[in-house]
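Engineer: Take this sequence and fold it.
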Amino acid sequence: MKRIGVWLLVLLVAFGLAQKRVVLGVGGKTAVVYLPLTVVERLGYFKDEGLDVVIQDLQAGSRALQALVGGSVEVVMGFYDHTIQMQAQGRDIVAFVQVGRYPAIVLGVRSDLADQVRSVADLKGRRVGVTAPGSSTHFFLNYLLVKNGLRPTDVSVIGVSVGAQAVAAVQNRQVDALSNVEPAITLLEERGLIKVLADTRSTKGTREVLGGEYPAAVLYTTRAWLERNPDTAQRLVNAMVRGLRWMQGKSPEEIAAVLPEEYFLGDRALYLKVLRNSLESFSPTGRFSDTAPLRPLTVLSAFDPNVAKARIDLKRTYTNEFVDRVPKR
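Structural biologist: Just a heads-up that it's a prediction; the model follows:
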């Protein structure tokens, strides 16, 4: 029996050593735009690929990017537009699987101010909540301000994070308007607390606001890490694409069944409505189109002078090589 126990211990140690550890930062794990990450984690697809993925919830995309640049995380689940922003600053960041084909960001004004703020142009002088300054919700706001004849400095930007914190910022009147993601948006709509001004949760809405498909949530990392760890990157992509495939055709109820209870913010029925509003925004394949990355470049160039004057090589900001090698299963 002792001998069996020793062998079991050896096997367990060997299994532990075989697991490849990856530290992954995410800009708000409970945000629905990053939902496939939790689905993959909960279904055990990372473990199936021999990965020990340590997820650090950094509550905002700009913080996750800072963690990557600072070296405290190896990979980020964040928005694609950061890869363009970083190239303009001389940093080589690469997105290697697409999770979201639409941003699913919504700009809304507090309902009690709806008579005064009828359009984006009426936001001048107002306080607008974003997940964090420098995040993609902030980029979205800046683009809409410029598109409507204002400057980004014409509003006061306040970081309110995601989920319950974002809802509280509106309820407590800390902000006049909000650029944010689900589940906060549907919660605020259902309670009659916001009126939507711009909505990119659907194909129709994204086309109206941004002109068409717009790569949003992705896995990205430094080119140096990608070149040093191609096998680990492939395993991460295998797991993510498997999760995206699993989500295709699933009902909100089936997806909710694999999520932690705290994601529902105390109202499961309302969260199911959140999912119904969001499922269209996820990529079915994980693959980048050759034309969609032009839209984030156009958006960033509208308000970021560093991007506008830089010669951006979009082909260096993303790759499909790992997605194209995912097994057809």
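
Engineer: Please make it C-alpha for all contacts and neighbour counts, starting now.
Structural biologist: Will do.

Engineer: was I right about V53 contacting R21?
Structural biologist: Yes. V53 lies in contact with R21 (CA atoms under 8 Å); the separation is 5.8 Å.

Engineer: Figure out the helix or strand that G78 lives in.
Structural biologist: Element membership for G78 (DSSP states H and E) is strand 75-79.

Engineer: N306 now?
Structural biologist: Counting by DSSP H and E, N306 is found in helix 305-309.

Engineer: Spit out the contact partners of the residue nearest to A60 when sequence neighbours are not counted.
Structural biologist: Nearest non-adjacent residue to A60, counting by CA to CA, 6 or more residues apart in numbering: G27, 3.8 Å away. With contact taken as CA atoms under 8 Å, 6 or more residues apart in numbering, G27 is in contact with D57, L58, Q59, A60, G61, S62, R63, A64, M77, G78.

Engineer: I'd like the structure of this one too, to check against the first:
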Amino acid sequence: MEELKLEHDYCCPGCDTRPQGADLGRRTVIGGIAALAASSLGIAQAKKVKIGTCGQFLCLVPYEVAKRRGYFRELGLDVEIIWAKGGTQALQFMIGGAVDYSATSLDAVLQARQRGAKVVQVASSGRLPLFALATAPKTAGAIQAVKDLAGRTVAVSGLGNADHLMLQYLLKRAGVDPKGVQYATIGTNLFEALKQGQVEAGMVQEPALSLLKEAGGRELVNLMDFNQAKAFMGGPYAFMGLNIRSEEREERAGEIRRIAKAVEKGIQFVQTARANVIVDSLPKELIVGGDRKQLEAIIDRYRRSLYQSSLKLDRDAAERTVDIQQAAGVLPAGFKVDEALDFGILG
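Structural biologist: Below is the predicted model of the structure:
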């Protein structure tokens, strides 16, 4: 059906809502703990590294925790985290040389390679998509399952984006012809459009999902929940990971291992520390104006399902990602996962 476009201001591709007052444009975040470590050890002793990442709350958590708790610094790295407007822009930063690495979804890497970009993913920090399918409050009674979306208007960030592809997969799985659904492309601030009833359902992230449910919306499928992801997709789905320019693989191999080790330590902290302590370890810009207790609850709910303790690439999970993109017609049938992932650096 015809694509419907709605105009909304939004923070950045990759996140559909954010704490009010937080500016998630491109920025450098200087953490307190890491900054103290830098002043005592001397910045000259550490290798400067720039990582561009999407500004979505749950994407940022492992990397920001690793930075602000000094885990990168412990391994001789002075890491600067650049918040981009979504994974595509983070990849563009890296391809153009503005950053050394990008932390994005594998979906973004696969599509970049289809456009000719010489990039590969070398580590995986997230094993599930950061999306849920939910209804608007006013349609929660009428839409109780994915099959009820036939003939409805459903919001996505953009046609061909990861959330759109995932929605098409869920529709087909429920026996709904994706062509029989109208897609409203809103950017990433889907929350307001759903809350106001401008669309009937949408692919959202956190904290938008929690806010929608509070307003009376219905959660249809939450792919951030491991049990639901297993039920709907068959298991883990390779999502967030660390990417490099293909030609720099050899010269950066040792550095990649150090980055992975620091992020793994950050994930271990996220999976074991109290939620309030984790929030204390995040940049104030990510928290300001938001509901702190709600953010703590979000971290507590997803920290064990979203993040994997080892950053080694999972071939089965990556092939599941490729399969879903092939089913959506984005990747050719003969595409091999080894074209986009380097399994040799972390083993």
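
Engineer: Could you get me the TM-score between them?
Structural biologist: Superposed pair, TM-score by TM-score structural alignment, normalised by the length of structure 1: 0.81. Supporting alignment: 306 aligned residues with a CA RMSD of 2.8 Å.

Engineer: now the strand holding G78 of structure 1: which residue numbers in structure 2?
Structural biologist: Under TM-score structural alignment, strand 75-79 of structure 1 corresponds to residues 101-105 of structure 2.

Engineer: Which positions within the matching stretch qualify as buried?
Structural biologist: Neighbour counts over stretch 101-105 of structure 2 (16 or more other CA atoms under 10 Å) mark Y101, S102, A103, T104, S105 as buried.

Engineer: Run a quick neighbour tally on the residue lying closest to the first one once chain neighbours are set aside.
Structural biologist: Okay, so that is Y101 of structure 2. Of all residues not flanking Y101 of structure 2 in the chain, I51 sits nearest, at 4.7 Å (CA to CA, 6+ apart). Using other CA atoms under 10 Å, I51 of structure 2 has 24 neighbouring residues.

Engineer: Can you tell me the SS state at the alignment partner in structure 1 of I51 of structure 2?
Structural biologist: The alignment partner of I51 of structure 2 in structure 1, by TM-score structural alignment, is L24. Here L24 of structure 1 is recorded as strand under DSSP: H, G, I helix; E, B strand; the rest coil.

Engineer: Tell me who's in contact with L24 of structure 1.
Structural biologist: V53, V54, I55, Q56, V73, E74, V75, V76, M77.

Engineer: Pipe the residues you listed into CSV and attach distance to L145 of structure 1 per row.
Structural biologist: Below are the contacts of L24 of structure 1 laid out as CSV (distance: CA to CA, whole Å):
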residue, distance to L145 of structure 1
V53, 38
V54, 37
I55, 34
Q56, 32
V73, 33
E74, 34
V75, 31
V76, 28
M77, 26
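
Engineer: what helices or strands is the helix holding N306 of structure 1 leaning on?
Structural biologist: helix 81-88, helix 294-303 (3 or more CA pairs under 8 Å, 6 or more residues apart in numbering; DSSP states H and E).

Engineer: That helix: which residues count as buried?
Structural biologist: V307, A308.

Engineer: Show residues contacting it.
Structural biologist: With CA under 8 Å, 6+ apart as the criterion, helix 305-309 of structure 1 contacts I84, Q85, A88, Q89, L297, L300, S301, A302.

Engineer: Out of those, which is nearest to T317 of structure 1?
Structural biologist: Closest to T317 of structure 1 out of the contacts of helix 305-309 of structure 1 is I84 (6.4 Å), distances taken as CA to CA.

Engineer: thinking the closest one is in contact with K315, fair?
Structural biologist: No. The pair I84 of structure 1 / K315 is not scored as a contact, 10.4 Å apart, by CA under 8 Å.
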